[in-house]
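Participant: Provided below for reference: sequence and predicted model.
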Amino acid sequence: MPTGVALREVRAQLFAAADRVLRRDGPSGLTSRAVTAEAGCAKGVLHRHFADFDAFLAEYVLDRVNRMDDQAAALREAAGTGTVADNLTDALIAVFGSVAVAIVALITFRDELRARLRETWPAGVPVLTEAVEMIRDYLEAERGLDRVAGDPDGLAPTLIGSAHLLFADRTGPAPDRAAVHGMVTSVLGLGSA
């Protein structure tokens, strides 16, 4: 790796490498050596920019959570357009089609990472709690437009938990859109709408 590369570029390169390793090899395969090999840089590069591997992982997880902001804004803007079930189906597929499922497994797998995340994220699993908030805000907007009758505070975690169960097997095929849509309509009490 050339010297003088800005920290931002190194972080982005290492985080993208972590995405690939985590998706391919799962949490047990995500090591500092695997990340730096995937990024094409020396192992020392990671340790020059992060106190240790768990500090790297904590920043990686929070970076991936922050990437959900654009998706949350787009979902809120979709309120009142299309169908609620279609909008939620698309949002859930985007969340769980990303590295989110693997991040949940990673957080569960590493005690020290959970401890580090608690320093800045007081409760829950960061990716999932952020997704619940995104869905709740959208449902609240739709309820304000009289397109959703249920309680967003109960529906949002139910939708996220149910979607997580659909996508949980990272080694098997992802559920198809029809399966996700069916779950959404069932949770929302829409029948086959």
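Facilitator: Looks like it arrived, so ask away. Numbering: from 1, shown residues only.
Participant: make it CA atoms for all contacts and neighbour counts henceforth
Facilitator: OK.
Participant: Chain neighbours aside, what residue packs nearest to the residue minimising distance to the centre of the chain?
Facilitator: Centroid-nearest residue in the chain, with C-alpha atoms, centre = their mean: residue 100, separated by 3.2 Å. Excluding the flanking residues, the one nearest residue 100 by C-alpha to C-alpha, 6 or more residues apart in numbering is residue 127, at 6.3 Å.
Participant: here comes the other one, which I'd like you to weigh against the first:
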Amino acid sequence: MPTGVHLRDVRKQLFDAAERVLLRDGPSALTSRAVTTEAGCAKGVLHRHFEDFDAFLAEFVLDRVDQLAPRAVALRESAGAGTVVDNVADALTAVFGSVAVAIVPLVTFRDELRARLRQDWPAGVPVLTEAVLMIAGYLTAERDLGRITQDAEVDMLAPTLIGSAHLLFADRNGTPPDAEAVRRTVTAVLAGVTP
């Protein structure tokens, strides 16, 4: 790789390259060499900006978690519009149609990455726990509007929806579920709380 090439936003370029490698080739192919090759830069660039590769991966995961924030805001703002089932199904498809599904095995199988993430994220897989918070926030807003029952246990429904959606989308090499499959799953989970 050529050296001396100016990179405008090194972190973004490296994170985007890591996402492409992760989505295309899976977590086992995600190495510092693969990332820098994909980014079109020398391997030393990554190590100049991050303590080591696991530090890079931890920041990559947290960066991708931060990308859920605008989705969470948009979902919460959709409360009262459309149907609850469609809003949740669309949100789940957006989350799991992204890099989120690939991040789960990455975190699961890299002990040092998990240890580093625990410094900032005390429990769970960051992208999944953030998605749970997003869905819980939305369901709470819908409960406040009376569009789901007042006794709806949002703190149980949200992780159930995330877990169910993760199972639908988890086959990285297969065809993603169609919109109707996601909608049926959401309908089943929310059946007891939607009027």
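Facilitator: Alright, I've got the coordinates. Predicted, not measured: the structure shown is a model, and the values here were computed from it.
Participant: one step back: shouldn't the residue nearest to the centre of the first structure be in contact with residue 126?
Facilitator: No - judged on C-alpha atoms under 8 Å, residue 100 of the first structure makes no contact with residue 126 at a distance of 9.6 Å.
Participant: mind listing the strands for the first structure?
Facilitator: Counting by DSSP state E, the first structure has no strands at all.
Participant: need the helices for it, in chain order.
Facilitator: Remark: helices assigned in the first structure by DSSP state H are 7-25, 32-39, 43-49, 53-66, 68-77, 84-97, 100-109, 111-118, 126-144, 152-167, 177-188.
Participant: Can I get these in JSON lines including distance to residue 1 of the first structure?
Facilitator: Output for the helices of the first structure, formatted as JSON lines (distance: least, C-alpha to C-alpha, whole Å):
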{"stretch": "helix 7-25", "distance to residue 1 of the first structure": "10"}
{"stretch": "helix 32-39", "distance to residue 1 of the first structure": "9"}
{"stretch": "helix 43-49", "distance to residue 1 of the first structure": "9"}
{"stretch": "helix 53-66", "distance to residue 1 of the first structure": "19"}
{"stretch": "helix 68-77", "distance to residue 1 of the first structure": "30"}
{"stretch": "helix 84-97", "distance to residue 1 of the first structure": "31"}
{"stretch": "helix 100-109", "distance to residue 1 of the first structure": "27"}
{"stretch": "helix 111-118", "distance to residue 1 of the first structure": "27"}
{"stretch": "helix 126-144", "distance to residue 1 of the first structure": "31"}
{"stretch": "helix 152-167", "distance to residue 1 of the first structure": "36"}
{"stretch": "helix 177-188", "distance to residue 1 of the first structure": "41"}
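Participant: Return the residues in contact with residue 88 of the first structure.
Facilitator: The contact partners of residue 88 of the first structure, by C-alpha atoms under 8 Å, 6 or more residues apart in numbering, come to 135, 184.
Participant: hmm, try it at 10 Å
Facilitator: 75, 78, 94, 135, 138, 139, 159, 180, 181, 184, 185 (C-alpha atoms under 10 Å, 6 or more residues apart in numbering).
Participant: Which among those residues count as buried?
Facilitator: 75, 78, 135, 138, 139, 159, 180, 181, 184, 185 (16 or more other C-alpha atoms under 10 Å).
Participant: Which of the contacts of residue 88 of the first structure sits closest to residue 11 of the first structure?
Facilitator: Distance to residue 11 of the first structure across the contacts of residue 88 of the first structure (C-alpha to C-alpha) is lowest for residue 94, with 23.2 Å.
Participant: my read: that closest one touches residue 101, true?
Facilitator: No - using C-alpha atoms under 10 Å, residue 94 of the first structure makes no contact with residue 101, being 11.3 Å away.
Participant: picking that back up, any shared contact partners between residue 100 and residue 126 of the first structure?
Facilitator: 61, 64, 65.
Participant: Redo these as JSON lines? Include distance to residue 175 of the first structure.
Facilitator: Listed next are those as JSON lines, based on distance: C-alpha to C-alpha, whole Å:
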{"residue": "61", "distance to residue 175 of the first structure": "24"}
{"residue": "64", "distance to residue 175 of the first structure": "22"}
{"residue": "65", "distance to residue 175 of the first structure": "22"}
